[in-house]
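Colleague: Sequence and predicted structure, then a few things I'm wondering about:
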Amino acid sequence: MIKTMVFDIGETLTRDDRYWASWADWLNTPRHTLSALVGAVVAQGLDNAEALRLARPGLDVDAEYAAREAAGRGEHLDETDLYDDVRPALAALRAAGVRVVIAGNQTTRVGELLRALDLPADFLATSGEWGCAKPDPEFFARVMTVADVQPWETLYVGDHPANDIYPAAYAGLRTAHLRRGPWGHLWADDPAVAAAADWRVNSLHDLLDLADLS
């Protein structure tokens, strides 16, 4: 039985539209250009920060991030950044007795912003808060600590095969690949992803059917 479901954040719970649009505006790059560069690095399997370096060669991403925060143009999240199924699906899972955990590769600031949204979850943490990021096994060891059940009773839900599905499966968790966002759509029908994921879903509402599966 699946007793705990753990959710990735970016392009699983939240849209990245605002994130990339704000970076494009900061770098004085047309939004469509940066969006296309993100697609290019996704297709090549590269870290998405490479899109920023393609837009501005030699960019120090960490330094630029700090400059944006100092200028009052840093990270922002509100209700409009959530996918429509997030609140109802997570609330329904909790009502069904599933422990809901949110844990993804995000900054400490994003953790603060998500907590301010008061999502229906039992626990929330980001890689910035933990000091380790996916696909590092240490991240999934932390996940299992907060899941508070056995690995085979835990489902990790995410859109990114290399960061979510493969390392979670290697750690012994069950996995659900979500067809959402550029990574989710690009690899939705990839044979390797199909082999690694226990389930492939198109919506968080689909997870309600998995809560009682053994």
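Modeller: Arrived safely, thanks for sending. Residues are numbered from 1 along each chain as shown.

Colleague: drop to CA atoms for contacts and neighbour counts, all remaining ones
Modeller: Noted.

Colleague: quick one, helices of the chain?
Modeller: Along the chain, the segments classed as helices by DSSP state H run 17-26, 31-43, 50-55, 61-70, 86-95, 108-116, 127-130, 137-147, 166-170, 181-186, 191-196.

Colleague: okay if I get those helices as JSON lines plus distance to Leu155 and mean neighbour count?
Modeller: Below are these laid out as JSON lines (distance: least, C-alpha to C-alpha, whole Å; neighbours: other C-alpha atoms under 10 Å):
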{"stretch": "helix 17-26", "distance to Leu155": "26", "mean neighbour count": "16"}
{"stretch": "helix 31-43", "distance to Leu155": "25", "mean neighbour count": "16"}
{"stretch": "helix 50-55", "distance to Leu155": "30", "mean neighbour count": "18"}
{"stretch": "helix 61-70", "distance to Leu155": "32", "mean neighbour count": "13"}
{"stretch": "helix 86-95", "distance to Leu155": "12", "mean neighbour count": "17"}
{"stretch": "helix 108-116", "distance to Leu155": "21", "mean neighbour count": "16"}
{"stretch": "helix 127-130", "distance to Leu155": "18", "mean neighbour count": "16"}
{"stretch": "helix 137-147", "distance to Leu155": "9", "mean neighbour count": "18"}
{"stretch": "helix 166-170", "distance to Leu155": "9", "mean neighbour count": "20"}
{"stretch": "helix 181-186", "distance to Leu155": "17", "mean neighbour count": "18"}
{"stretch": "helix 191-196", "distance to Leu155": "13", "mean neighbour count": "14"}
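
Colleague: Put this next to the previous one:
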Amino acid sequence: MIRAVVFDVGECLVDETREYGTWADWLGVPRHTFVAQFGAVVAQGRDYRETFQVFRPGFDLDEQRAARAAAGQPEWFGEGDLYPDVRPALAGLRAAGLWLGIAGNQTVRAGRILRGLFEDDVDLIGTSDDWGAGKPEAGFFRRVAEATPFEVGETLYVGDRLDNDIRPAAAAGMLTALVRRGPWGWIQQHDPAAAAATFRIDSLGELPVRIAEFNAAAR
């Protein structure tokens, strides 16, 4: 049975469209040009950070994050950047008695933002910077498992990426839900590996019913 649900952050809970645009602005390139190159990099199975190298060779993402913050333009997201199904889904899952967590590849700063947005809604908020381990490393998912008060096979990890979310979470022994949205969600949807996800969904709003049905069948 599923007793815990843990969510990825970017393109699962948070729509990163605006943030991609601010990076294009920082680089001084048209937003549609940046997004087109970003999609090409993702479609080729490369690290998304290679996108920045196209426009500025030698680009260091950590250094530029610090430079943006120093210039008064830090990376940021807020309530308006959440996908509209997030709050109803969390409420529905909480009402069903499920333990909830958020864990993703995020900075310490992003972790503080997440706690401001979700501290009263979930039981765990963890980031790669907090833990010193990032997806798809096995160490990241071990930290998730250690922080969850149930067996690893009773945890559902929800994400938009096969490479960073679904495959490594499954390798750690978790059940998985692949949400089709964001660059990876759409580009990777026809990959045969997508069929291995426990659930394939188009909205987080599907989760309360899908989990209830899964648990009823498991009884």
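Modeller: Arrived safely, thanks for sending. Bear in mind the structure is a predicted one, so any value in this text is a computation, not a measurement.

Colleague: Fetch the TM-score of the aligned pair.
Modeller: Once superposed, chain against chain, the TM-score is 0.96 (TM-score structural alignment, normalised by the length of structure 1); 213 aligned residues with a C-alpha RMSD of 1.1 Å.

Colleague: returning to what we had before: reformat the helices of structure 1 as JSON lines; add distance to His205 of structure 1.
Modeller: Below are the helices of structure 1 laid out as JSON lines (distance: least, C-alpha to C-alpha, whole Å):
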{"stretch": "helix 17-26", "distance to His205 of structure 1": "22"}
{"stretch": "helix 31-43", "distance to His205 of structure 1": "26"}
{"stretch": "helix 50-55", "distance to His205 of structure 1": "32"}
{"stretch": "helix 61-70", "distance to His205 of structure 1": "34"}
{"stretch": "helix 86-95", "distance to His205 of structure 1": "5"}
{"stretch": "helix 108-116", "distance to His205 of structure 1": "20"}
{"stretch": "helix 127-130", "distance to His205 of structure 1": "26"}
{"stretch": "helix 137-147", "distance to His205 of structure 1": "20"}
{"stretch": "helix 166-170", "distance to His205 of structure 1": "21"}
{"stretch": "helix 181-186", "distance to His205 of structure 1": "16"}
{"stretch": "helix 191-196", "distance to His205 of structure 1": "20"}
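
Colleague: So for Asp212 of structure 1, which of the ones you listed sits nearest?
Modeller: helix 86-95 (10.5 Å; C-alpha to C-alpha).

Colleague: That closest one vs structure 2, mean deviation?
Modeller: In the superposition with structure 2, the average deviation recorded for helix 86-95 of structure 1 is 0.7 Å (mean C-alpha distance after the TM-score superposition for structure 1).

Colleague: Which other helices and strands does that helix contact?
Modeller: strand 99-104 (3 or more C-alpha pairs under 8 Å, 6 or more residues apart in numbering; DSSP states H and E).

Colleague: hmm, back to that, tell me which of the helices of structure 1 lies nearest to Asn202 of structure 1.
Modeller: That would be, of the helices of structure 1 and by C-alpha to C-alpha, helix 181-186, which comes in at 9.3 Å.

Colleague: For Asp209 of structure 1, which of the helices of structure 1 is the nearest?
Modeller: helix 86-95 (9.7 Å).

Colleague: Tell me what angle the closest one forms with strand 99-104.
Modeller: 140 degrees (axes from the mean of the first three to the mean of the last three C-alpha atoms, to 10 degrees).

Colleague: Relative to structure 2, which residues correspond to helix 86-95 of structure 1?
Modeller: Mapping helix 86-95 of structure 1 onto structure 2 (TM-score structural alignment) gives residues 86-95.

Colleague: Thank you, goodbye.
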